[in-house]
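Trainee: okay, here's the prediction I keep looking at, along with the sequence it came from:
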Amino acid sequence: MIGSVSAAALKGRLDAQARIGLLDAREHGQYGEGHLLFASNCPYSHLERLAPRLLPDKLTEIYLYDDADGVAERAAQRLREIGYKDVSILSGGLPAWQEAGYSVFKGVNVPSKVLGELVELAEHTPQITSAELLAMQKDAHGPHLIDGRPASDYRKMTIPGAQSIPNGELLYRFAALDLPENQTIVIHCAGRTRGLIGAQSLINAGIPNPVYALENGTQGWVLSGKELARDNSPAALPELTAAQLERSAAFADRLIAEYDLPVIDGADLPAWREEKAYLLDVRSGEEFAASHVPGSVHAPVVQLVQATDEWVAMRRARIALIDDNGVRAASAAFWLRQMGHDAVIVRDSLTQAENAPPSDQAGTLPTLTPDEVVQLTGSATILDLRSSMAYRKEHIPGAVWAIRPRAAAVAKELTGPVILVADDPRVADLFASELEALTTVDCHCLAGGMQAWKATGKPVTANPDTPSDADAIDFLFFVHDRHSGNLEASRRYLEWETGLVDQLDRMERAVFQLIRTKEHADG
């Protein structure tokens, strides 16, 4: 069924910490400008692709909202069509929520960032300033500097001298670093929380080295007048010997024993799968691609902990964390449980792993080659479904930028065949399904997308003003240029991050159940 719920009723369900799903059906830019604290963004343009990962249990109680513009109703119907049984829409959308006096939160991955700020307040995670780090680096026995973000972030920019080891891999591969026990370790991210969580993870595991987070990360570095290293090539993650793997496993055993983390056996997985729990494989992308347990989803620890809402859209979710020797799963479980989730470590499950087939990203629309598209120039409409910023940078001459929530406006102008340009042909499928209800035009997909178009030497054009900022609803402008030298944007971002805790009301704060380390348990 598709129901309706008032803002007060939905707040009551959230405050009761009920096991419910919460989806924001708006596009990424709209979501980032303000959303409910525990909502996962499931934009309508990608809805049917993302929903099964965000909410594997199709019988769960789901709440959906928009800007009171009809998108939630369309999204709810689509969810019903793919098997979700209990979907309700927030009456009046986000405006009604705000009119009722409830808070909205800017930015993305907010619950994970709140966790990092709460941990820093509770544990007094050691931090050093950029000036202190620079002074330490001048010493011959300076610190070992680690960039705890994913390698994709490291490639863009990092602090000079940093080694790329994502937080979730750091404890697992720590033995392979072979560091002297007296060497200081400094972990940084782009702002605050991933550095704090990375440092505190090592401290909690009992690493003997002095460990610090770099205060305000790369943004603090730039604000202090220093230059970042850009366009970097991260080295491969260090491999572990058999002896080092044993040392790594000992970290897992310590975390499990010290903090009473729950463990299940691989034999228990069928029951969890039957209950439609989250089965998340926290190993590296290469390990998962080689083989994994059927039905599991790849969720690298650094992102699962620091961007939990991108994998888990249910409150108090049951999450089975699949790993090899358990240290990465233990690290993830430790933090996810503090966010109110029932996260468990799975032992001895990889015996069930199977070789992974290639992921199916094929679309269902008939395709046209770039040369065939050229032949139709003048009689066909080309709709570019890529991101608004990609369109601004370059697009096929004459192509019109389009996005699924606003397909009705585009459909009014269509008279002939339509050629869809998309990075993922499945996105083209979803847009075409929208047009089916609005027009009778024939839709085709450009085979190979823009990459194929450019590879054949076809012309492209740019327009930095189209779509307008107001129409680019998929792009989050909120401090978007903080990594490109805009110091004011960096200051705004850091102020936003440190101010998150003060935005929480009493019931929102109660969701976070911090596991105090023994050092501060009585503080």
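Mentor: Here it is on my side, so go on. Numbering: from 1, shown residues only.

Trainee: for the rest of this, base every contact and every neighbour count on C-alpha atoms.
Mentor: OK.

Trainee: ranges for the strands of the stretch 201-350 of the chain?
Mentor: 211-214, 229-230, 263-265, 278-281, 291-292, 297-298, 318-322, 342-347 (DSSP state E, counting those that start in this stretch).

Trainee: what does the fourth one rub up against?
Mentor: Meaning strand 278-281. In this structure, residues lying in contact with strand 278-281 by CA atoms under 8 Å, 6 or more residues apart in numbering are 56, 272-273, 288, 292, 295-300, 312, 317-323.

Trainee: also stretch 195-202?
Mentor: Contacts for stretch 195-202 (CA under 8 Å, 6+ apart): 116, 119-120, 125, 148, 167-168, 171, 186-189, 211-214, 217, 331.

Trainee: and what of stretch 31-49?
Mentor: Here stretch 31-49 has contacts from 22-28, 50-51, 54, 71, 75, 78-79, 82, 94, 103-108, 110-111, 309-310, 312-313, 315, 403-405, 426-427, 430-431, 476, 478, using CA under 8 Å, 6+ apart.

Trainee: hang on, the earlier thing: filter the contacts of strand 278-281 to the buried ones?
Mentor: Buried residues within these, counting neighbours by 16 or more other CA atoms under 10 Å: 56, 273, 288, 292, 296-300, 312, 317-323.

Trainee: please verify my assumption that Val479 contacts Glu495.
Mentor: No: at 11.2 Å, Val479 does not count as touching Glu495 under the criterion of CA atoms under 8 Å.

Trainee: so the two - more neighbours on which side?
Mentor: Neighbour totals were compared for Val479 and Glu495, and Val479 leads with 17 against 11 (other CA atoms under 10 Å).

Trainee: ok, the residue nearest to the more buried one when sequence neighbours are not counted to Gly191 distance?
Mentor: Excluding the flanking residues, the one nearest Val479 by CA to CA, 6 or more residues apart in numbering is Ala489, at 4.9 Å. To Gly191, Ala489 is 12 Å away according to CA to CA, to the nearest Å.

Trainee: pasting the second one now:
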Amino acid sequence: MTITPAQVRSALLARREIAIIDVRDEAPFAAAHPLFAAQIPLARIAVEAPWRLPRKDVTIAVYDDGEGLAGQAVAQLRELGFTRVEELEGGLGGWRAAGYELFEDVNSYSKAFGELVEHRRGTPSLPAGDVQALIDEKADIAILDARRFEEYATMSIPTGRSVPGAELVLRAPVAAPDPDTTIIVNCAGRTRSIIGAQSLINAGLPNRVFALRNGTIGWTLAGQHLEHGRQESIEVGDGVDEARARAREVAYRAGVRRIDAGQLADLEAESHRTLYRFDVRQPDVYAAGHLSGFRNAPGGQLVQETDHFAPVRGARIVLADDLGPRADMTASWLAQLGWDVLVLEGGFDGDLATGSDGAPPPRGPEGRYKRPYEGTDNPAAAMQAYLDWEYGLVAQLERDGTHGFFVI
């Protein structure tokens, strides 16, 4: 059985559940794929598919680009118990022949959404040279790195401190308690800088807030020095109640709904819908105690890598967080990304599970696409080409027409 590109597109437009799975290695996937495609290489299907596709009767459209992988993947998925697996008619070439848009890189729709946010909200940013000048003159600034801590420790902006994206509303007031302090949010490229800065603006922090334009790529292209091995982070302070109120208001504006444990049980009983349950706290906090059945997806990365954590477009997502602001801010962005997302109220006062969530082991380097924003040894031309690609994503979203994003 096959499914046509037009049928896949119709499912996306109607917001019916569908997983579009590219079974090539990551490098060819990064060269061209449909907007909402997720990548699971053929060699990883047995390991990743049961984890990433939790409902066995969800519609799955599998494709390659003529390499002969898709048929093998369909057979493997059926052996794993998936009952509605179909090969995309014509593969990637069929999608292209239908006149539908193809996107590059990885986590493409999250990155495209970040560009749309900046385009529609005019998220303020500062170029690398201006930020360096502020550092040199010892201006009253706080540079907050919104990436994962490991990325921050690998390379960071001088004086920068680690505050992963979903933690910003909680921890930025600790880093910059004086409202006259200017906050600058950075990442490696653009998306997490934009989303992080706009999160603080949406939450109504009194500080002036900027994204570092083009992140560490822009810093490197400007010929400026990056630091390595920094270990500075910001702890949660006393302002949790204020952060909670700010984040809830943002979530409300984005249309996020709240549920209790009983309502969650009702959703879990609906076997005709895919349900993802994510605890959006940092891995060490999650491991110390979490709700059974909830997987760990730190909020900033969940927004950045939604296609990895939740490849079933049209599924429901429930978020949990013992303090609240991380779930509310993450949910606000997922709602704007077109997801049916809810926040679980409470639940952390009972028995909690500990340890990891049992996610499949990470992939090795084989078949991996080297990101232009990783490290400082990439050719300048590759880094600039990556930025140029990101600048064009807003127009590409409009041509594609399936995204359903909105920006509050």
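Mentor: The structure has been received and is ready for your questions. These figures come from a predicted structure and were not determined experimentally.

Trainee: quick one on the thing from earlier: looking at the strands of the stretch 201-350 of structure 1, which is nearest to Ala356 of structure 1?
Mentor: strand 291-292 (5.0 Å; CA to CA).

Trainee: ok, the residue in structure 2 sticking out farthest from the centre to Gly375 of structure 2 distance?
Mentor: Most distant residue from the mean C-alpha position of structure 2: Glu137, 34.8 Å away (CA atoms, centre = their mean). Using CA to CA, Glu137 of structure 2 is found at 27 Å from Gly375 of structure 2.

Trainee: what do you get for Arg171 of structure 2?
Mentor: Distance from Arg171 of structure 2 to Gly375 of structure 2, by CA to CA: 26 Å.

Trainee: looking at those two, which is more packed in?
Mentor: Arg171 (24 against 15).

Trainee: that one touches Val240, doesn't it?
Mentor: No: judged on CA under 8 Å, Arg171 of structure 2 makes no contact with Val240 at a distance of 9.0 Å.

Trainee: tell me which of the contacts of stretch 31-49 of structure 1 fall in strands.
Mentor: Counting by DSSP state E, the contacts of stretch 31-49 of structure 1 place Leu22, Leu23, Asp24 in strands.

Trainee: looking at structure 2, name the residue matched to the last one.
Mentor: Put plainly, it is Asp24 of structure 1. Correspondence of Asp24 of structure 1 to structure 2, assessed by TM-score structural alignment: Asp22.

Trainee: my read: Val327 of structure 1 touches Arg254, true?
Mentor: No: the criterion here is CA under 8 Å, and Val327 of structure 1 misses it with Arg254 at 9.4 Å.

Trainee: those two: who's more crowded?
Mentor: Ranked by neighbour count (other CA under 10 Å), Val327 of structure 1 and Arg254 place Val327 first, with 30 against 16.

Trainee: now that one: how far from Ala243 of structure 1?
Mentor: Distance of Val327 of structure 1 to Ala243 of structure 1, given as CA to CA: 15 Å.

Trainee: hang on, Glu87 of structure 2 in a strand?
Mentor: Yes: under DSSP: H, G, I helix; E, B strand; the rest coil, Glu87 of structure 2 sits within a strand.

Trainee: map it onto structure 1.
Mentor: In structure 1, Glu87 of structure 2 lands on Ile89 (TM-score structural alignment).

Trainee: my understanding was that that match contacts Asp67; is that so?
Mentor: No: using CA under 8 Å, Ile89 of structure 1 is not in contact with Asp67, being 11.3 Å away.

Trainee: neighbour count for those two, which is higher?
Mentor: Ile89 (24 against 18).

Trainee: now for that one: which residues touch it?
Mentor: Going by CA under 8 Å, 6+ apart, the list of residues near Ile89 of structure 1 reads Ile2, Gly3, Ser4, Val5, Tyr63, Leu64, Tyr65, Ala72, Glu73, Ala76.

Trainee: what about structure 2, which of the residues you listed hold up?
Mentor: Contacts conserved in structure 2 for those, using both residues aligned by TM-score structural alignment, their matches' CA atoms under 8 Å: Gly3, Ser4, Val5, Tyr63, Leu64, Tyr65, Ala72, Glu73, Ala76.
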